[in-house]
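Asks: Whatever this is, show me its structure:
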Amino acid sequence: KWATLICLFILSITTESRHLQKRHHEEHPRIINDIVKAVGKPAVEKLVLVMVAQDFEKCSLDEHLKVQAKIIEAVDNCEKHPEEAECKKPAIELYHDIVCKEEDIDQLYPWTTECCGKAEAERTKCFYEHREVRVEEYKIPNIEESCKEHKEHPQRAFSYYLSNIAKRHSKLYPPAVLGFAIQYNEITTECCAAEDKAKCFGERMPQVKKLTNYLEDKHKQKCRVLKEFPERVSQALTLVQVSQRFGNAKYDDVEKVTIEIAHLNEDCCKGDAVECMIERMEATEHICLAKEKLSSKLSDCCAKGVLERTPCILALPNEEPDLPIELKEYYEDEHVCENYQKDKRKYLAHFTHDYSRSHQESSPQSCLRVSRGFEMLLEKCCASANSAECLKDAPKLLEAALKENEEISKQNCGALEKLGFNDFYIQLLVRYFGKMPQVTAQTLVELTGRMAKIGVYCCGLPDNKKQPCAEEKLDILLGEMCEREKKTFINDNVHHCCVDSYANRRPCFTKLGPYANYEAPVWDESKLHFTADMCKGSADDQLKTKLVLLVEFLKMKPTCGKEKLTEVIESFRKTVVECCAAENQQACFDEKKGGLHEIIKDH
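Replies: Okay, here's the model as predicted:
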């Protein structure tokens, strides 16, 4: 189904290694007629609307459709007159030429003055970088009106879905936006026919919104890593993920797929939606041509239409190798150092491939940490007088990585089960306050709240899925935090974890101890707001309000100790329960806060 296009970004995430050579390629700009031939005119019309809405999020649907119509007029002309100079330009250049001529565009979007004056490669990058604009969260409009519009004007209703999803997810791959719009359309059709329309929409829409956010977050993180770390980082994790996806494929076949995907990731993160889309389809075509060598599970997906193949392939589970993979040849063979010295990158890439596909229970980042550790061991041992004796440490290194992953999962999932969500959340909050006390209370509560929810989700999975799940989601979360850290410095320890090593970023944060040089502000009771607001909103909102208060206390009393902290939390809990049950909540808090201040200040 077309709705499966929502999976389009699952494959491409990134990490760190030195194992793959850069792919040298020639540029092959796509003209508009190439795109029409590849995906068909109806799809081009929809994808153009997505691009317009992503670039110009302030405009109304009618304004988006007006610009779309001008671009489609140019598309029609090029189909009839392909020899014209305009039609020989790269499709993305033709698109920008048209939107840059829009009347008053520079008034609504002043940044276009700068972008439109640049040469095309820089112009594409400039447009893409200005897409990061906050738009209010989408709210379901009046249900009866929506259902009437959906029934009477289905084409306009679909354009509305495309436009609204696109401008709220400005960096999501356009065919993925199209896939989500198709799913919204299907949900609307079903829910408008349901007996309880509101309940139907209330149950179905949040699921789609959650997945939309997740896929865009993955894409942003992939692009962050490409921007912030050496190119080999992206190439190496792609090798790991392709190796895990096609567990029975040989290295040479996996390498070809890896190089192609790593290259298209670069183009997708430069903002050229047209080139990104075509390269993805080409990569899928090449995978299908090699399906006999890659995986027995590819046949059904490769029989589908061109736009349906990619999401189908990405939805396939990782394939376990049919036969056990022996890693001993990488450290017990008498020619290990000779082979390693001949071509270090190739040797390590082969090891990474075999290790990754034989350890599906490990996250790609964990596989790359093992690979980096093995590289360091090879460097040390191959420079020693007795390399064979030195390499006997290899099995310990490999086993230690698996043990560490298992222990971290058991520790966190065990704490969650024992403490329950709220106390697990508080534990994370206190721990991360120690690591980064300079962060605002609201930001710290939000950060650790997301961590706690990651724990709930991933700890509910089978044991072999817990570690990859948690590390993937924490990777995105820490990536967002480190991006903000570039603009708002936190402390030297946090900065080090953000920039030192992508693959080791999560372990670096996990191992961080309390920041030793924090200077607490003077005690100020006015920062502790005991108000009836703590009883308002959802349970999640109430908890966050209380935890913001806890962080404000910690900022002023960072060395209060575990016993004192427990006393403060319990006293605070009792007061909140009592006052939220009172007839006059604020009067209750006013009466109790004096006693609370004394308990809190007494340290």
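Asks: use CA for all of it now, contacts and neighbours both
Replies: OK.
Asks: in this structure, which helix has the most residues?
Replies: Ordering each helix of the chain by length in residues (DSSP state H) puts helix 197-228 first.
Asks: Give the buried residues for that one.
Replies: Buried residues in helix 197-228, counted by 16 or more other Cα atoms under 10 Å: 197, 200-201, 205, 208, 212, 214-226.
Asks: ok, Leu348 touching Val370?
Replies: No - under the contact definition of Cα atoms under 8 Å, Leu348 does not touch Val370, with a separation of 10.8 Å.
Asks: From Asn491, how far out is the spatially most central residue of the chain?
Replies: In the chain, the C-alpha closest to the average C-alpha coordinate belongs to Lys218, at a distance of 2.1 Å (Cα atoms, centre = their mean). Counting by Cα to Cα, to the nearest Å, the gap between Lys218 and Asn491 amounts to 26 Å.
Asks: cool, and Ala315?
Replies: The value you get for Ala315 to Asn491, if Cα to Cα is used, is 40 Å.
Asks: Asn412 too?
Replies: Going from Asn412 to Asn491 by Cα to Cα gives 26 Å.
Asks: Could you do Lys557 as well?
Replies: In this structure, Lys557 and Asn491 are separated by 19 Å, where distance is defined by Cα to Cα.
Asks: do the same with Asp524
Replies: The separation that Asp524 has from Asn491, given Cα to Cα, amounts to 24 Å.
Asks: Now do the longest helix of the chain: which elements does it pack against?
Replies: The criterion is 3 or more Cα pairs under 8 Å, 6 or more residues apart in numbering; DSSP states H and E, and the helices and strands that helix 197-228 contacts are helix 174-192, helix 231-245, helix 251-269, helix 463-487.
Asks: Also this sequence, please, to line up against the first:
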Amino acid sequence: MKQLELTSFVLFLFFLTESLPLPTKPQDADDFSVVQKFIEENVEYITTIVFAQYIQEVAFEELQVMINNMVEYRDKCVADRTLPECSKSANEIFQEKTCSMEGLPQKYNFSHCCNKVDFERRLCFFYNKKGDGEFQSPFPTLEPEEKCQAYQNVRKPYLHSYVYEVARRNPFVFAPTLLTVAANFEEVAKACCEEQDKATCFRAKAAPITRYLKASSSYQKTLCGAYMKFGPKILKSINVAVFSQKFPKVEFKELLSLIEEISSMYDGCCEGDAVQCIRDSAKVMNHICSKQDSISTKIKDCCGKKMLERAECIFRLNRDDKPKDLSAREPKFTDSKNACQERDINPDNFFAEFTYEYSRRHQDLSIPEILRISQVYEDLLGNCCNTENPQDCYSHAEEKFNETTEKSLKIVKQECDSFQNLGKEDLKYHLLIRMTKKVPQLSTEELVFLGKEMVTVLTTCCTQSEEFACVDNLADLVLGEFCGINKNRTINPAVDHCCLTNPAFRRHCFESLEADKTYVPPPTSRDLFIFHTDLCQAPNEELQKKKDRFLVNLVKLKPGFADQELRSLFLTFTAAVEKCCKAQEPEACFNEEVISFLFH
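Replies: Predicted structure coming up:
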């Protein structure tokens, strides 16, 4: 797995594949009517996404009623766009029709949203979404032969069903991303259903789709979580940093114009307004391609491609090299005697320009680190501009920047040293113990998931040349997903504080957390530590999961034990599993071996 390029996800790969009806001429993508036509032709898929994301428990049969309602609305407005209801936004119409479905609001507990109007109602639907971990219904699976038979016999309902199942489990993923996933899945189904070994084909070809969905979901939730909790300023800072690193030759004024369009896109996309999200993303792509000469010479070929190809082409491009005449630092911010006066004229643009200048000069730094430096500079000026000699005060800014970066580098070095010294499996156990002590209130499943995610980050990044940026970027995504998007989680005071901290310093905050001293272990439950013969027949992956769960439950039971003691108990357990699986009566052996060393 290669390092994830944050720039590849800023617009979240808003490209759609061949199986959806898209314009074929590059210039057509600039025409609003073409985007509108695409929306009208895909209204059934878009309705499926929105309905399944807002009301995740809804039955597929009830979804069909909503699809019919929205198709009827589309046909009516296509015939006569002057009708009063056709002037409303698609999201408004969708929510009105959802609320008018007899008994549905009461059945799925969203009637309180239907009593609200306009922004309040939209926000209510958003906050009503359940996070991924709260929606526990298992994803329905079919054998490859059944899957192909269903696809070939009833293609459209089968694809609707697939979109419905993916969307309800990924309530915060943007509609264009889910349309891409569905289209790619159809391409996989077409190819694999022609193969003799369908199972192997599906496994191989579906894996990249799953990775794409997971990466997009993680980034979108992190960015939207920052936007919903901290407002547009942090969103603007992130986008300035990302695009300045990606396109360091672009002029600041041009960058600001692009960032304004990108930032406004998030209103609809983060809220779940699928139609507006599709329109705004197309508008952003048109902006980039209409200004290609001033943004980057590398995107010219991409902008000559079809709409479905050009966004992917642009965001897969490597970063532009820094301009050769770019100085090591911009003196305007640390050497000029007028920094305070320039700040006061337009603070937002002044600090955005600082972020732009620092990002394009430091392409080796992570996005969170750029944001840390920017916040340090803003705080520094806040202090210095109130002194008798501001210039003397902020002339030492570089020292402050270096201190901040050194602290971040130290965290990553310690993490990568652990990876190098412990190896993948021992690193996972080390992280599970640390994380469980810090947030023992989390479910066992979520702690195991977080441990796995962090191991993936370190194994992905710690062997790369850009080790620091890779670890810091991806670890920040894990924390962003953990802290949530549509509500503030209440876990324990220390963790809650970190989730409400400026996102730039979230990593530092979590790193400094100690074990939660307020945690009271649950009453001793032997049920958590009872094992059966099936443990011995479990595939290796499932066996590893059971071991991970055991370790987390062990730490929850004995949080006061030192890490080494917990590790010793865990090794005793793994030895017991090996011994008992060779015994004539494994269950009796488990009871004797495991229960004895845990509870006596």
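Asks: TM-score of the superposed pair?
Replies: Overall, the chain-to-chain superposition scores 0.84 on the TM-score scale (TM-score structural alignment, normalised by the length of structure 2); 570 aligned residues with a Cα RMSD of 3.3 Å.
Asks: Next up, the contacts around the closest residue to the residue nearest to the centre of structure 1 other than its chain neighbours.
Replies: Nearest in space to Lys218 of structure 1, with sequence neighbours left out and distances taken as Cα to Cα, 6 or more residues apart in numbering, is Ile476 at 6.7 Å. For Ile476 of structure 1, the contacting residues are 217-218, 221, by Cα atoms under 8 Å, 6 or more residues apart in numbering.
Asks: for Val306 of structure 1, same thing?
Replies: The contact partners of Val306 of structure 1, by Cα under 8 Å, 6+ apart, come to 39, 281.
Asks: just Lys76 of structure 2 next, same as before
Replies: When contacts are counted by Cα under 8 Å, 6+ apart, Lys76 of structure 2 is found next to no other residue.
Asks: do the same with Val376 of structure 2
Replies: Counted by Cα under 8 Å, 6+ apart, Val376 of structure 2 has contacts 400-401.
Asks: now do Asn493 of structure 1
Replies: Contact criterion Cα under 8 Å, 6+ apart gives 512, 515 as the residues in contact with Asn493 of structure 1.
Asks: Following superposition onto structure 2, what is the mean distance for the host helix or strand of it?
Replies: Under DSSP states H and E, the secondary-structure element containing Asn493 of structure 1 is helix 492-499. Following superposition, helix 492-499 of structure 1 is found to deviate from structure 2 by 1.8 Å on average (mean Cα distance after the TM-score superposition for structure 1).
Asks: thinking Cys470 of structure 2 is in contact with Cys461, fair?
Replies: Yes - between Cys470 of structure 2 and Cys461 there is a contact under Cα under 8 Å: 5.5 Å.
Asks: between those two, who's got more neighbours?
Replies: Cys470 (27 against 24; other Cα atoms under 10 Å).
Asks: how close does the aligned partner of that one in structure 1 get to Ala249 of structure 1?
Replies: Structural correspondence for Cys470 of structure 2 with respect to structure 1 (TM-score structural alignment): Cys469. Using Cα to Cα, one obtains 24 Å as the distance from Cys469 of structure 1 to Ala249 of structure 1.
Asks: Please apply the same query to Gln68 of structure 1.
Replies: Taken as Cα to Cα, the span from Gln68 of structure 1 to Ala249 of structure 1 is 44 Å.
Asks: so what corresponds to Asn540 of structure 2 in structure 1?
Replies: Correspondence of Asn540 of structure 2 to structure 1, assessed by TM-score structural alignment: Ala539.
Asks: surely Phe174 of structure 2 meets Val275?
Replies: No - because the distance of 10.3 Å does not satisfy Cα under 8 Å, Phe174 of structure 2 is recorded as not touching Val275.
Asks: so Phe424 of structure 1 sits right up against Ala415, yeah?
Replies: Yes - counting by Cα under 8 Å, a contact exists between Phe424 of structure 1 and Ala415, whose distance comes to 6.7 Å.
Asks: Show me which of these two is the more surrounded one.
Replies: A side-by-side neighbour count of Phe424 of structure 1 and Ala415, using other Cα under 10 Å, places Phe424 first with 23 against 16.
Asks: what helix or strand does the more buried one sit in?
Replies: Taking DSSP H and E as the criterion, the element that holds Phe424 of structure 1 is helix 421-435.
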